[in-house]
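Undergrad: have a look at this fold, sequence not included:
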């Protein structure tokens, strides 16, 4: 009965989305006729409420282990811990799409409630466009990907969630990533509404900027959690592999970054009105492309949750409607937004434009490398693989240029030329950079030229952010101070990520040894001794747990406990790495399969590496996300300020 009720609620949400689209469209055309506007708000609330109730019902089905529901049987098991039963609600294809639709409806209700009250036509039109987006995805959910479909006959114990997804970080990764993905739909809907209504410039930029900043902050957090999960769960020691699904989240992040800065320039000085609308349409289109790549079955990745070409065709059609419709609308109505106000080549707008160019070109490079193998394969060509060497060689220089230009814009005046303020304001940075480089030269002794260059631009960006923060502390008003502090935090975080990536690239290669208890291996200056291997079974897995004692210079640093696990329900082995973190970096150890030597001794494959200064990556990512939320709080405080 619960599954049937859930299916009914999804159907009601589908009907409510149709009503939201039609009523919102009519209300915008009629100039905010009261009953139509009220009906639009109620339809958006019904869509949100019914999808929220359906999501709760799906969670109940997992907690009850109702294996007569196909999605529950495929992603849960009677022995699975309760935490992972709840995480499995969005851990597979159907549940994650229900979450996606729920968030879309949340954005729709939010646009109706918190959209631009000074322009009811723009708000209602945006709510209607959002209803159209909801309609596309809820129809896909109901007809092609329904999590409430019954299974006949029912399974007895369930198949269980993919073991590598049974992890606390990955349990939180999809919701955060989806908030970022779907949050960009608000910018899409507002931009489309602005084009239809002929409302561009400052009005549109002010309306979409908070949504873009919030989505960008959550997208940052989601990407960072995914990178951290890959680092400690997959056992290969890396945090970014330029995997197609990683790229699918990175591309909208790059475009959303450009969108935020372009919206600031448009709101402040009237520059880039058409460009801001174009970026808003493109950012969510790339989010939809990410859904297609993950859900379609056109690629294989450890992150991909489903391999179903039929569903992929549905999403491809939706992608064509969203991206194709958005670009067609832009081509038709962009002229109504105006050309924007002029500015000098050394103004703040000029440097924002240059950084926008670097961000969008980088996104284009990543898009090309991600899709090229798929396009060539679809045309019947020879299968090719585009991996990390391509992206590191082609995309990294544009990101480095971005970091070089990053500190300048905050010190430049709007519209007018002004390099003199930069020379004065960056005095502190110019002192900090040589000091940073002197320390980094020692740190990266023997590192590649790319590592040294990455360290240089990372330190430069951090120094510029510090100077910007010192300059802006005396601003009047809480809102401007918070916005400036958020900007400085985000810019410093990007510098820290560059610094951490440069440091990590200097690490020594991974060492693999066959060890029996009592034997040792050396990783840099650290000696690892295998003390013992014992059984450590969990609720739904069997495990061998090793204890390795780490010593350096005769001093014991600690014990590391990596595991190798076997999940019977999935017939799958995993490695649970052990990491000892310190100021200098991470000692990273994983345990492999056992084998018997000729003398009868049982030995285990042990892989170990030292990854220098990896903590800089986590600190940088946290600062970027926190900076975005701080800037968002500054915008909210500024809006509440009395005139």
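TA: Noted; the coordinates are in hand. None of the values given here were measured: they were computed from a predicted structure.
Undergrad: going forward, measure contacts and count neighbours with C-alpha atoms only.
TA: Fine.
Undergrad: now do the buried residues in stretch 329-344.
TA: For stretch 329-344, a neighbour-count test (16 or more other CA atoms under 10 Å) marks 329, 330, 333, 334, 336, 337, 338, 340, 343 as buried.
Undergrad: likewise for stretch 471-489?
TA: 472, 479, 480, 481, 482, 483, 484, 485, 486, 487, 488, 489.
Undergrad: how about stretch 353-373?
TA: 353, 355-356, 358-367, 369-370, 373.
Undergrad: could the buried residues of stretch 329-344 go into TSV alongside secondary structure?
TA: Output for these, formatted as TSV (DSSP: H, G, I helix; E, B strand; the rest coil):
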residue	secondary structure
329	helix
330	helix
333	helix
334	helix
336	helix
337	helix
338	coil
340	coil
343	coil
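Undergrad: ok, which pair from the residues you listed is furthest apart?
TA: When CA to CA is used, the two most widely separated members of those are 329 and 343, lying 27.4 Å apart.
Undergrad: residue 64: neighbouring residues, count only.
TA: Here the number of neighbours of residue 64 (other CA atoms under 10 Å) works out to 12.
Undergrad: also this one, for the comparison:
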């Protein structure tokens, strides 16, 4: 009975979303307040209905209801409760319900917290969110019903993919979807502005919190997924430029550009057309990522579905949404004439350079991701685009981007001079160059890790200089504390986010100095690596909740003293008929000691051993970046709509 109620709730949500996509839009066009006000109630109704459907799905998985097809395919009675619940969104059907639930939450948030918006703008935003919900709810009901029954009931489920049975993967999809769906709200604001034909400082103030929240959740989601790949897949890396990894990076890059562009709209009423374009682009990249993951056109550990019917449906939705949005943009954008004028050398100019470089990086990643697919389809040629391509194309673009990130916040609005900025950053540049030279001379490695360390120091110290200049730390040290207390949280958040990116760069540069060894050893034998001695003490059997494993015991010594004991495992899941590796990691924050167990034969075990300097800093930097976004979002100015539009309207009437 519960699954039928969930199915009915999805159908009810579709009906309410249809009304939400029509009535407020008509009301805004006709100026009818009652129809415009209906949007908030309908958005709340959609939220309640989708939440009820998702609750029914969670109940089905928690109770292991083997009459439901999704439960049979993705759960098992022996699984821990966390993975039973995670199985609700660890499959294609359930993940799409989670997608729509987060979209409904965003619609409900706009309805609740958007009371300060002009009635017509709020109605149009809710209508566009309703249209997006209609598309995805129709997709779920037509091709991906999570409540499909099976008869006779199965004895038990087949279990979740063993690779996904991990706490990191339990929370990775919700965080990533919060970021994806947040771009839908900025998209809705952009389309509403195009329909209305007006973008001003108030619009930038309303859009920026959504862009900031979306970017922060995407940062956390990407960092968590990278961390999971590092310790769960057992290959010792943090980013493989997998096509589906790239699909999450693309909206992050576009969202980062939008976030900075919205600042210029708010402060200077410039870059209006560019901000609208970026809002459309960010959501388009989110939809493209959904298509890549759900259509089966790419083979990836992240891919959920392999169904041409679903792929065609999402592709049609992608073309309608993106094609319609860009067609409207081409028609209406010329009317959005900029009012803010600025010199190329200014903070606005630095933000424009930042945006251009971010979009160029996104274009390179998009080409590398999609070209193999088109080459296979059109030329019947199998082409592989891997890390060497991205290292040769993305890194040269990242260098000027990092330079601009440090210098931009120190420039004045409208018109700046280069010399004052150079005066503030000269010692930062000297430190960065010194670090590059030191790493290059000591390590004798390729220049890329040395450049990474220098760029990281440049960003972190420049973020410190930015805050120090704002609070007059060096010129008026006695008043610095009071000025720091009065400094807007948005300024603190921007500096923290930039420093967080520098911290991640430190970790990435450290991974460039990593050492590894693939060895075959017998119990009692030792292997030297990076000043450590890895000794295999033995291999034994282990029984888990739903798996059996062979566990190696590896003692790590340095100068004869025991540093740690690593216990990597090779797990066998009988139900899924799948074998996975469980890496053993000892971290000191300065480095990771990393061991993975491979095959055994005739008493000889294969071990892959890594020494990864500064590896934990990659994910620490991601957390710091998201923290910076949260600090900025806590600024009251980011949560209170600017009254500029209402004031301008009152003056016009007078």
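TA: Alright, I've got the coordinates. The shown structure was predicted, so the numbers you read here are calculated from the model rather than taken from an experiment.
Undergrad: got a TM-score for the two of them?
TA: Scored against TM-score structural alignment, normalised by the length of structure 1, the superposed chains reach a TM-score of 0.96; 635 aligned residues with a CA RMSD of 1.9 Å.
Undergrad: before we move on, back to that, inside helices: which ones of the buried residues of stretch 471-489 of structure 1?
TA: Among the buried residues of stretch 471-489 of structure 1, the ones falling in helices (DSSP state H) are 472, 479, 480, 481, 482, 483, 484, 485, 486, 487, 488, 489.
Undergrad: looking at the residues you listed, which one is closest to residue 466 of structure 1?
TA: Of those, the one sitting nearest to residue 466 of structure 1 (CA to CA) turns out to be residue 488, at 6.9 Å.
Undergrad: that closest one is in contact with residue 466, isn't it?
TA: Yes - if you go by CA atoms under 8 Å, residue 488 of structure 1 and residue 466 touch, sitting 6.9 Å apart.
Undergrad: need the helices for the stretch 351-500 of structure 2, in chain order.
TA: For the stretch 351-500 of structure 2, the helices defined by DSSP state H, counting those that start in this stretch cover 387-407, 418-443, 447-470, 480-486, 489-511.
Undergrad: any chance of these in a markdown table, plus distance to residue 649 of structure 2?
TA: Formatted as a markdown table, those follow (distance: least, CA to CA, whole Å):
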| stretch | distance to residue 649 of structure 2 |
| --- | --- |
| helix 387-407 | 37 |
| helix 418-443 | 39 |
| helix 447-470 | 35 |
| helix 480-486 | 32 |
| helix 489-511 | 28 |
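Undergrad: just these: most buried one?
TA: Comparing the helices of the stretch 351-500 of structure 2 by mean neighbour count (mean count of other CA atoms under 10 Å), helix 489-511 comes out on top with a mean of 24.
Undergrad: got the buried residues for the very next helix or strand once past that one?
TA: Reading on from helix 489-511 of structure 2 to the C-terminus, the next helix or strand found by DSSP states H and E is strand 515-521. Of all the residues in strand 515-521 of structure 2, those buried under the rule 16+ other CA under 10 Å are 520, 521.
Undergrad: ok, then the element right after strand 515-521 of structure 2?
TA: strand 526-529.
Undergrad: SS state for the nearest residue to residue 57 of structure 2 once chain neighbours are set aside?
TA: Leaving out its chain neighbours, the residue that sits closest to residue 57 of structure 2 by CA to CA, 6 or more residues apart in numbering is residue 88, at 6.6 Å. Secondary structure, three-state DSSP: residue 88 of structure 2 is coil.
Undergrad: can you give me the neighbour number for residue 88 of structure 2?
TA: Residue 88 of structure 2 has 29 nearby residues by other CA under 10 Å.
Undergrad: now it: how far from residue 576 of structure 2?
TA: 18 Å (CA to CA, to the nearest Å).
Undergrad: which of the ones in helices among the buried residues of stretch 471-489 of structure 1 sits closest to residue 209 of structure 1?
TA: residue 483 (12.5 Å).
Undergrad: which residues touch the equivalent of the closest one over in structure 2?
TA: Aligned against structure 2 by TM-score structural alignment, residue 483 of structure 1 finds its counterpart in residue 490. Shown in contact with residue 490 of structure 2 (CA atoms under 8 Å, 6 or more residues apart in numbering): 631, 632, 633, 634, 635.
Undergrad: one more pass at 7 Å, please.
TA: 631, 632, 635 (CA atoms under 7 Å, 6 or more residues apart in numbering).
Undergrad: now do residue 594 of structure 1
TA: Applying CA under 7 Å, 6+ apart to residue 594 of structure 1 gives the contacts 602, 603, 604, 605.
Undergrad: report how many residues lie close to the last one.
TA: So the one you mean is residue 605 of structure 1. 15.
Undergrad: for the helix or strand hosting it, which helices and strands make contact with it?
TA: Using DSSP H and E, residue 605 of structure 1 sits in strand 602-612. If you count contacts as 3 or more CA pairs under 7 Å, 6 or more residues apart in numbering; DSSP states H and E, strand 602-612 of structure 1 packs onto helix 478-504, strand 511-515, strand 520-523, strand 585-596.
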